[in-house]
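> sequence below, structure please.
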Amino acid sequence: MASESGVMSPIGIANLPNQRHKIVAKRGAAFTIMVAGESGLGKTTFINTLFSTTIKNYADHRRRHAKQVDKTVEIEITKAELEEKFFKVRLTVIDTPGFGDYVNNRDSWQPIIEFLDDQHESYMLQEQQPRRTEKIDLRVHACLYFIRPTGHTLKPLDIEVMKRLCTRVNLIPVVAKADTLSPSDLAKFKHRIRAVIEAQGIKIYQPPLEEDDEAGLQHARSLISAMPFSVIGSERDVPTPDGRTVKGRQYAWGVAEVENEEHCDFKKLRAILIRTHMLDLIHTTEENHYEAYRAQQMETRKFGEARPRKLDNPKFKEEEEALRKRFTEQVKVEEQRFRQWEQKLIAERDRLNKDLESSHAVIKQLEQEVENLQATLTSHNGPVHALAFSSGSGQYLLTGSSDRQVRLFNPSTAKLIQTYSAHGYEVLDLAVSDDNSRFVSVGGDKTVFVWDVATATTVRRFVGHVGRVETCALGGEGDSVVVSGSWDGRVGVWDLRARGERAMMWFGEARDAVSCVRVVGGEMFAGSVDGRVRVYDVRMGVVDGDVVGGSVVSVCPTRGGEAYLVSVLGGTGRLMDRPSGRCLQSFRAAEYRNETYRVRSVLGMNDGVVVAGSEDGAVVVWDVESGGMMQRLWHREGGGEGVGGGKGSEKKDVVAAVAWNQARGMWASAGGDGRVVVWGSGE
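Below you'll find the predicted structure:
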């Protein structure tokens, strides 16, 4: 019949679109969208508004700020399945929390770039497998880059990130929170953004222009002209003055509607993402971005070779390189310093070996001088906790006691010259200025006193510690700085030249009481009950810490500050190398006891001997070079009678403080019996 009439029936090719429609309707579609930009721009709200359901939960702002410490950009994947009129879409939303939230955002885009490349790489490897029926495809079809509505132009970070994103994904710039700008400001802002994008060569997604479809052509041109899209995000239904209920934000002046094209470009952005160009976004990703990545990898890699990767976090790589460089430099410096120190030790050893005979003669002479005490001072009415010779010639001796008094003696004549009274509790430490015009005292009343020696009056009183002040020192130019350490675990620095009474600086690194502070040059040495000696370089703003393995009761730097003597509970003293923290020598003896109380130790004879008090009423002297005990002298009355046979020391037997004066070759000891004993020739 068809041949007779001359009309041929259709062969059915025109039904192919219908067949394709059935296949697509049965399989559904997979669409992956990435949202990038700084926190707080409404990315989560936009996604939920776009799909009219809760796709992503809102982030905990407290958790967001807690993550600031980590300084990392995360990749957060959210999956959902949407259905409309029996057609299903498997939606994947990629968020980038942490991006752009830090002071230094260098390389913060690297985790995002790595993720995009990883998805292309994963898909390419799956295509090369024998079985490809269950491929996992997380290739990103569209990336919405949210721009903060500053009203000016793109930030350098935005430009750098968009340059790197546009070669890997369909990039769509979005101006967030458009309701914060007036219509005129928004138009100018979008114009500036378009100018920067064009000048920087950033390729953003452009809908295809189909000349044979006039309506589609006009729609595509309207979308292109609206870029970058301005959006308002809101999941709330608000009433309008004309009685409608819309998604929007309620303000005093009216309602900002999400789907009102006079207010924002939300409908245009929804159209390009879902209604009119979702399939084009998917095909563009497949045919352009994925194929470009695949071709580039095929040209540059051998078969089976893994893709070269950077570190998962470029910030860590940068920090690792900086630390490695710093470590190498420090190793070189320490090696050089060690060589110099080793050479000095060798030279010192040779010198000491040559002078060994003369040293023995000096020791014998010292033993003879010790046999005859120069003076015994007994004016205090309680245990004496602190001693300090006057600077220079050491003609005078300051003592501080639990009777709340500071006394000035002439040790050569045992004469009391002056009494200083102001403390409300026991005096625990003393420090004398280089010109002997002032001294500092501290104690149980939590106050730092600065005294005028001549008038016996306090010229300054510093408060701020919340526990008893254990120790003090003077330093700085012209002894203009007072350093104090307290039971509250803090080190205070006070400026004598300032008029205020507040501390210039506080250092609170110690985890327990600060028992001793000393100053040499620009460095402060602080010993703590937490078992550490911390050295603060005030000029460089650096603090070093050495773990000495016990509660520190005394710290005494050498005259040059290249090493320091530290004593800890348990009856052990150590000479520590300041630069390296290495133990150079140890000082211990069965006859030396320091188990309970704060017992001081000092360096004497040009840092050649160690003099330390003991809890059994003795003063012990060690040789620095050999570490051997040279002498054991009895501070307590009656000498060694009854000592050693008992089970413990009484508090009155404890020799808590010692002091050395180089100019006169004398030293002094003080203890719980209230006596101060001055040893040596005095001339």
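> could you use CA atoms for every contact and neighbour count after this?
OK.
> mind checking the longest helix of this protein?
Counting residues, the longest helix found in the chain (DSSP state H) is helix 314-354.
> second input sequence below; structure requested for side-by-side comparison:
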Amino acid sequence: MYRTSWGVKPKEVKKSSERKAKMEETSVEDLPQKEAHILKGHEGAVLAARFNADGNYCLSCGKDRTIRLWNPHRGIHIKTYKSHGREVRDVHVTPDNSKLCSCGGDRQIFYWDVASGRVIRKFRGHDGEVNGVKFSEHSSVVVSAGYDQSLRAWDCRSHSTEAIQIIDTFADSVMSVCLTKTEIIGGSVDGTVRTFDIRIGREISDNLGHPVNCVSMSNDSNCILAGCLDSTLRLLDRSTGELLQEYKGHTNKSYKLDCCLTNTDAHVTGGSEDGFIYFWDLVDASVVSRFRAHTSVVTSVSYHPEENCMVTSSVDGTIRVWKT
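This next block holds a predicted model:
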């Protein structure tokens, strides 16, 4: 099955009653724009920063080949994880905070024990650098996105280091991956967002016409937000592939930058190559706030699951914590 949303005029974003109520509760003043802490310790560019499931901790990774665990609310560094042979590009932690996975330039996916810092398993099989990793809902499977134009799934419970599933229908590097209970969604430099229903083996491809370097899900799981290298974020209806809205103003032409929705789904946020953070109104796509957050490229944004709080990372070597 194939569908395309390239060239389609954005449709009006539908507002469910629940979403509308949440939106009305969230004003621009509630957005995190005041710097609470600067987290320093990485040597060189920080490539990603991610809140854990409950928002009490965050993880970061970068060019210095390390992963770091922080308490962002107190500005405290807790632990450093070292084993990668090259830069670490992405990191994700299980909902119970007991395990984490990471990937990077050494073409491997590492599966770690958080408390001990021990590498439980190394998954090998990608023929190029690995750009993104995510745990499945029950943390038993890790899915990775690679420069070798593939998504690969790995079983954390098995002692095998071979991939249990390989999706290689992309025509260029896969930059980002997100998961639902039944689907794997990948964004690629080939300009597509591809959704794989693992229950029935069906693939759906949405062609955005521009290289995709980030995909993330709305909190109600109805929409996919895709960051593209034409300095545009695009919101897609997950079930139909319809292009709902486009968000512009930031600069993203050559770096892999994150984008996401706020925890109420009222606003879209993303970094910019000029060091700015942008907030857009979800519905009308107007820029409601922009501010300089870093002295260089903002590589990553991660929004707290419940509070008005955000962490950002940058090529300038810092992670910054933002609150209202």
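> returning to that earlier point: the following helix or strand past the longest helix of the first structure to helix 314-354, inter-axis angle?
Sequence-wise, the next helix or strand downstream of helix 314-354 of the first structure (DSSP states H and E) is helix 356-371. Helix 356-371 of the first structure and helix 314-354 are oriented at 90 degrees to each other (axes from the mean of the first three to the mean of the last three CA atoms, to 10 degrees).
> please state the offset of helix 356-371 of the first structure from the chain centre?
53 Å (CA atoms, centre = their mean, to the nearest Å).
> now it: buried residues?
Neighbour counts over helix 356-371 of the first structure (16 or more other CA atoms under 10 Å) mark 366, 369-370 as buried.
> now distance to residue 325 of the first structure too, for those residues, in CSV please.
Formatted as CSV, the buried residues of helix 356-371 of the first structure follow (distance: CA to CA, whole Å):
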residue, distance to residue 325 of the first structure
366, 52
369, 56
370, 55
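> corresponding residue for residue 274 of the second structure in the first structure?
Taking TM-score structural alignment, the alignment pairs residue 274 of the second structure with residue 616 from the first structure.
> my error: substitute residue 309 of the second structure in the last question.
Match for residue 309 of the second structure (TM-score structural alignment): residue 666.
> residue contacts, that match?
Residue 666 of the first structure sits next to 660, 678-682 when contact means CA atoms under 8 Å, 6 or more residues apart in numbering.
> run these past the second structure and keep the common ones.
Retained in the second structure: 660, 678-681, out of the contacts of residue 666 of the first structure (criterion both residues aligned by TM-score structural alignment, their matches' CA atoms under 8 Å).
> which part of the second structure matches stretch 593-604 of the first structure?
Under TM-score structural alignment, the counterpart of stretch 593-604 of the first structure in the second structure spans residues 251-262.
> ok now the matching stretch, how far from the chain's centre?
For stretch 251-262 of the second structure - counting by CA atoms, centre = their mean - the centre lies 9 Å from the chain centre.
> list the contacts of it.
175, 213-219, 225-233, 267-274, 298-303.
> ok, so of the contacts of residue 666 of the first structure, who is nearest residue 256 of the first structure?
The shortest gap between residue 256 of the first structure and any of those belongs to residue 660, at 81.7 Å (CA to CA).
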